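got a predicted model here, sequence first, then my questions.
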Amino acid sequence: MITITLECELSGQDQEPMMDVARGDVGLSRHLRNSLRIIRDKTNDSEFKEMADEVIAGKRSLREASQSDLFSRVLDSQVEKASMEISSMDSEELDRLARAGENQLSELGKDLSRETASGVQDDEDFDDTDYSNKTWLH
């Protein structure tokens, strides 16, 4: 068995582990963590839920998890559903969704800037925010 040492950069007082594939981008790391929570909450697969919790907690890398059959099985169904929805959208709707995604990432960066400037994380736990109604993850 290969042991993987996770690169964990810590931010704020909550010691939030950095997602390995985010390459130091705290906003992207938070976005990936939030997205994984949404997917975890939308599946009935208990094995996937356990694996997702390990990734979210920093006990397992997202890169490693994403290469597993379990990850592929759960995500394939989500991607297929999203692909069908996206293919039925007109270009205006696609542009709107793209702008919404860019705005979400921008907001994550602003949140990080405020946290860094104040030296403390906001009382509101960003990672508990459910953006599923604002994305294709229905």
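Yep, it's here. It should be emphasised that the depicted structure is a prediction, and the values quoted were computed from it without experimental measurement.

drop to CA atoms for contacts and neighbour counts, all remaining ones
Noted.

so which residue is dead centre in the protein?
Closest residue to the average C-alpha location of the chain: Leu32 at 1.9 Å, with CA atoms, centre = their mean.

following the strand or helix carrying that one, which helix or strand shows up next?
Under the criterion of DSSP states H and E, Leu32 resides in helix 26-41. Of the helices and strands lying after helix 26-41 in sequence (DSSP H and E), the nearest is helix 46-56.

in addition, the following structure is provided for comparison:
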Amino acid sequence: MDQPERTFDVARDDLGVSLHLKQSLTVLAAKSPDPDFRRLAADVLSGALGVRDLVASEAFNATLDRVIPLALADLESLSDEQRERLAAETRERMDSLAGSMGARDDAVAQGANPDEPADEDWNQQGGILSSDW
């Protein structure tokens, strides 16, 4: 039987936040041009490192130095209404993730073998996760 989904230390047992973080790290690890960052993100995803280890690394800070100014400029260009809509969509997405994992756990407990959801880029509007870096 499958193990329950692991929550990241920084998610404070919030499954939606943890799943969103997992998917975001998967995208970032795949798209980063920095091999050190990719390795660290993979180590966090495997459970070999914690999120706090990643954020304390030079590779993480170098990545932030490159991408955060662009992401902030994108965010600042949004209207208040667009920011609110984006925040609401993100909350719904995380709630949906947590709900789908609960349904998956129920199905596994009943002996079913549910399909895993396809990986997807959670930032459909651009920004860090969909950038070419």
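Yes, it's here. Quick caveat: nothing in here was measured; it's all calculated off a predicted structure.

what's the TM-score here?
Put the two chains on top of each other and the TM-score (TM-score structural alignment, normalised by the length of the second structure) is 0.81; 126 aligned residues with a CA RMSD of 2.1 Å.

related to what we said a few turns ago, which one in the second structure is aligned with the residue nearest to the centre of the first structure?
Under the alignment by TM-score structural alignment, Leu32 of the first structure pairs with Leu21 in the second structure.

in the longest helix seen in the first structure, what counts as buried?
Across the first structure, the helix with the greatest residue count (assigned by DSSP state H) is helix 91-118. Within helix 91-118 of the first structure, the residues scored as buried using 16 or more other CA atoms under 10 Å are Leu97, Gln104, Leu105, Leu108, Gly109, Asp111, Leu112, Glu115.

and Val10 of the second structure, what's its match in the first structure?
Match for Val10 of the second structure (TM-score structural alignment): Val21.

if I pick its match, what's in contact with it?
Val21 of the first structure sits next to Ser29, Leu62, Arg63 when contact means CA atoms under 8 Å, 6 or more residues apart in numbering.

wait, which of those residues is closest to Asp45 of the first structure?
Using CA to CA, Leu62 is the member of these that lies nearest Asp45 of the first structure, at 17.6 Å.

excluding sequence neighbours, find me the nearest residue to that closest one.
Val55 (5.9 Å; CA to CA, 6 or more residues apart in numbering).

burial of the one you found, as a residue count?
Residues lying near Val55 of the first structure (other CA atoms under 10 Å) number 22.

before we move on, what about the one 10 residues further on?
Ala65 of the first structure is flanked by 17 other residues according to other CA under 10 Å.
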